[in-house]
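In: Okay, predicted coordinates and the sequence, questions at the end:
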Amino acid sequence: MIKVFTLPDLGEGLTESEIVAWRVAPGDTVTLNQLIAEVETAKAVVELPSPFAGVVAELHQQPGTTVRVGDPIVSFEVDSPSGRESALSAPSAASSGQKVRSRETEREAVLVGYGAAVERGGRPQRRARIGATDAGGQVATDTVPAPPIAGEEPPVATERPRSTPPVRALARTLGVDLAEVTGTGPTGLITRQDVEALAGPAVPVAGVRETRSPIRSVRKHTAAAMVQSAFTAPHATEFLTVDVTPAIELIEALRGDRVFAEARIGILAVVAKALCLAVARTPEVNTHWDEAAGEIVQFHYVNLGIAAATPRGLIVPSIPDADRLSLVDLAAALAELTSAARAGATRPAALRGGTISITNIGSFGIDAGTPILPPGEAVILALGAIAPRPWVYRGEIALRQVVTLSVAFDHRLVDGEQAARFLTDVAGLLANPARALALL
């Protein structure tokens, strides 16, 4: 019997994915939940396990192809009508947020590819990331170990080399087998440098003057979002250069304090805290223009977006309820966010729901810029490069740590005066961090 597996709904409103790589070929025998492919959405790389036990009959899509939800991607020849997929036949809970329960397991349903199920007895199990009931493509997540076949030895589990999605993509491009790579990263993680070292130096192709690549995944999503924002919201930008020497001295003092020594507080955390405090004085900067409803939405919380450059393109994950976090907690949240972004492991849920954002263009040595607003947000603050410059300090010229702040805003929601007040509040807190005590 032939069973067709269609691209399932991966949640978060995503309607298409790109086939990154197949891990099986026609004629291969697969077991239930065996990894068969990697697909890349506009938000994350997701691993697809087999929803059936049987033989791969046909691959309907080639790597690099963009496939819409519901399109057939692979067919299996199975021995029984059920194909051992009965435990995966419940409707999808990945996008509904409902709990998925079974006799052995109980956990909150999450988007495919994340988390692990835990037996009631406490033993962790690997969770099947995606399943399907039929050609209709219904999806569910559950832990379903394939039962052993009578007379056969149980399969020997092999450990997949530990690496991140961008590193795996690089390995495919360079033709490197990750099984042959020795990871030098934390706990044996395979890094980009490990793959490049095994691949050897690139050989230039004589006569090649240009290279064309398809517009895909994050780059495609980012481009569409930026065009929508630029031609929907009337952008305006204001700049302010400020002496942030006191903020730098505060950071150094906290790092020297044994209570905060492990907190890894940096300038971005201090700016984030200053932004949250400034929002309270100018709430108009934390709003949304709802065109369909004809309403202005005022947020009474701050989901702080942080623009992050990754190998897959620009993403803006957010820290929920950042205004409720202490400076130490903000620093920890920023470290976790940036680490996940660099590893290509940002959860799709973190890429929506932002209310106001920061972009740290100073990390690239840029003094100032005019950032485009993330769609749906009223303000984005750009932090320029901090550098020593001659500055008037207490009536004399002194060498001080100076930075230029830029604030881009949606002029439908924020007036120039409101943007100026917000920007000067942020600058004032960086120039004199003690002012924060008066705003708390």
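Out: On my side now, so go ahead.
In: can we go C-alpha only for contacts and neighbour counts from here?
Out: Fine.
In: Where do the strands of the stretch 251-400 of the chain begin and end?
Out: Using DSSP state E, counting those that start in this stretch, the strands of the stretch 251-400 of the chain run over residues 287-290, 295-298, 304-306, 308-310, 313-315, 318-319, 356-359, 379-383, 387-393, 396-410.
In: among those strands, which is nearest residue 233?
Out: strand 396-410 (5.6 Å; CA to CA).
In: Heading C-terminal from that closest one, find the next helix or strand.
Out: Using DSSP states H and E, the helix or strand that follows strand 396-410 in sequence is helix 416-431.
In: and the angle from that next one to strand 379-383?
Out: Taking axes from the mean of the first three to the mean of the last three CA atoms, to 10 degrees, one finds that helix 416-431 is oriented at 40 degrees with respect to strand 379-383.
In: I'd like to know which elements helix 416-431 is packed against.
Out: Contact partners of helix 416-431 among helices and strands, from 3 or more CA pairs under 8 Å, 6 or more residues apart in numbering; DSSP states H and E: strand 235-243, helix 245-256, helix 267-281, strand 396-410.
In: Run through who's touching the first one.
Out: It refers to strand 235-243. 368, 370, 372-373, 391, 400-411, 419-420, 423-424, 427, 430-431 (CA atoms under 8 Å, 6 or more residues apart in numbering).
In: try the second one
Out: Outside helix 245-256, the residues within contact range by CA under 8 Å, 6+ apart are 260-267, 270, 400-402, 430-433.
In: Which one (most neighbours) among those residues?
Out: Using other CA atoms under 10 Å as the neighbour test, the contacts of helix 245-256 are led by residue 430, with 27 neighbours.
In: want to compare, so here's the second one:
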Amino acid sequence: MAEIQQFALPDVGEGLTEAEIVSWAVQPGDTVTTNQIIVEIETAKSLVELPSPFAGEVVALHVAEGDTVDVGAAIISIASGALDRVPDADADADADADAGEAIDTSPETDESPEEEPKLLVGYGPGAPRPRRRRGTAEQVAAASTPIEPATPAPAEVAAPIRCTPPVRKLAKDLGVDLATVTATGPAATITQDDVLSAADTHRPSASTAPSSSDIRVPIRGVRKHTAAAMVSSAFTAPHVSEFLTFDITATMELRARLAARTEFADVKLSPLSLIARAFLRAIERTPAANSRWDDAAQEIVQLSEVNLGVAAATPRGLVVPNIRSAQRLGLRELSVAIAALAATARAGKTAPEAMAHGTATISNFGVFGVDAGTPILNPGETVILGVGSITRRPWVVGTGDAETIAPRWVTTLSLSFDHRVLDGQQASELLSDTAAFLSEPELAVL
């Protein structure tokens, strides 16, 4: 006896309300096993692979690649036999029922902790579970077809909109309402040509239309989240930025010596690692920098742990995962953590929880050849350090009669801070201490 299970989009963390379907790893007719990856989604923070909570045959995909889906919406139906869970309370009562029983996925409270395996957020003890209803598995499968059904009205039933997921995505990208498209395909199915024709019919005149070479990029996923966060931060915290250009030659020479040591043989020791270590050391001397402004309580909360965020540019936008309790790490451990964080971000695999609870951030725009900038605070944080490019420049060295001009490694640090939490003196000390530890690394041991 086949049972039709609908898998609803779960909240994968941080209270996200929607996600975009990036790619399906299965198609109708495929057989899947429990915990097999079936779909990749993009949340407002990262890419996430979702495993199947059921084993069986894929009956239907309810959403297309490129669609944005609300948490809790059904995305796939899977027909399965006996599931690895405790039967329903009414299972015995239905033992003699028709062999064509199917599953109703309307929520029903169940307090048994063993009813569902703990596979995903939103699935497990207390999660919505199926109720039995009469009807054949074939009838349920037909109701779960990827062809979008009409919504019945009390007086009449509207004609269904029939099209494949790729055609639905094309209509969405072109801004075409499928309800206005004349279908020319078999069984009144809307084709790709039908959508393109409708798009041409509603295209603005040449005097008002954009150039055909213009590219329109939907604002969604990571970029949508970043834009909202930056706007919120910019118009909530009063930003002030300071800059300091200095000679970082001593740190570059220290890096070369450390890289040659055995304990760093398998570690990528970048200048950013040393800058991050100096920044953490400076925060120890200005602990107010590691604080949050609690508007509701009208308090400044000084935090005991520094969760150091490192901004990472990815093809899908900017993400800022953080290293928990970074002040407790030595230089080697910090270097390993930064390298792993960057690799995970570039692969688009940063988990939402890895970007939560940051307390201070570093943004290394110097890797793009930029000398300085005014970084915007991550929401809720008090400081962000911008790192400019490290380049060879003529620099005045020595004093008095020994003063000369020599080529040196030089960089500029930019510090943006929340002026509600830090005053100018505190922020200036934080920035100057960071530069001092990099100009003269031996100061870090004092």
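Out: Noted; the coordinates are in hand. Note that the structure is a prediction, hence the values are computed from the model and not measured.
In: circling back to that earlier point, switch the strands of the stretch 251-400 of the first structure over to JSON lines; also include distance to residue 339 of the first structure.
Out: As requested, the strands of the stretch 251-400 of the first structure are exported to JSON lines (distance: least, CA to CA, whole Å):
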{"stretch": "strand 287-290", "distance to residue 339 of the first structure": "28"}
{"stretch": "strand 295-298", "distance to residue 339 of the first structure": "31"}
{"stretch": "strand 304-306", "distance to residue 339 of the first structure": "12"}
{"stretch": "strand 308-310", "distance to residue 339 of the first structure": "10"}
{"stretch": "strand 313-315", "distance to residue 339 of the first structure": "13"}
{"stretch": "strand 318-319", "distance to residue 339 of the first structure": "13"}
{"stretch": "strand 356-359", "distance to residue 339 of the first structure": "16"}
{"stretch": "strand 379-383", "distance to residue 339 of the first structure": "20"}
{"stretch": "strand 387-393", "distance to residue 339 of the first structure": "25"}
{"stretch": "strand 396-410", "distance to residue 339 of the first structure": "25"}
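In: for the alignment partner in the first structure of residue 5 of the second structure, helix, strand, or coil?
Out: Under the alignment defined by TM-score structural alignment, residue 5 of the second structure corresponds to residue 3 in the first structure. What DSSP: H, G, I helix; E, B strand; the rest coil gives for residue 3 of the first structure is strand.
In: before we move on, back to that, figure out which of the helices and strands packed on helix 416-431 of the first structure is closest to residue 86 of the first structure.
Out: Evaluated with CA to CA, those place helix 267-281 nearest to residue 86 of the first structure, the distance being 48.6 Å.
In: Can you name every helix or strand that the closest one contacts?
Out: For helix 267-281 of the first structure, the elements it packs on are helix 245-256, helix 327-342, helix 416-431, helix 436-439, judged by 3+ CA pairs under 8 Å, 6+ apart.
In: Can you check which of those gets nearest to residue 165 of the first structure?
Out: helix 327-342 (10.2 Å).
In: how about that closest one, which residues of the second structure does it hit?
Out: In the comparison with the second structure, helix 327-342 of the first structure aligns to the range 331-346 (TM-score structural alignment).
In: Please identify which of the strands of the stretch 251-400 of the first structure is closest to residue 25 of the first structure.
Out: By CA to CA (comparing all of these), the closest turns out to be strand 313-315, at 30.0 Å.
In: Tabulate the helices and strands packed on helix 416-431 of the first structure (TSV), appending distance to residue 101 of the first structure.
Out: Putting these into TSV (distance: least, CA to CA, whole Å) gives the following:
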stretch	distance to residue 101 of the first structure
strand 235-243	48
helix 245-256	46
helix 267-281	39
strand 396-410	45
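In: closest one to residue 25 of the first structure among these?
Out: Each of these has some distance to residue 25 of the first structure by CA to CA; the shortest is helix 267-281, at 47.2 Å.
In: can you tell me which of the strands of the stretch 251-400 of the first structure comes nearest to residue 56 of the first structure?
Out: Put simply, out of the strands of the stretch 251-400 of the first structure the one that sits nearest residue 56 of the first structure is strand 313-315, at 33.5 Å, with distance taken as CA to CA.
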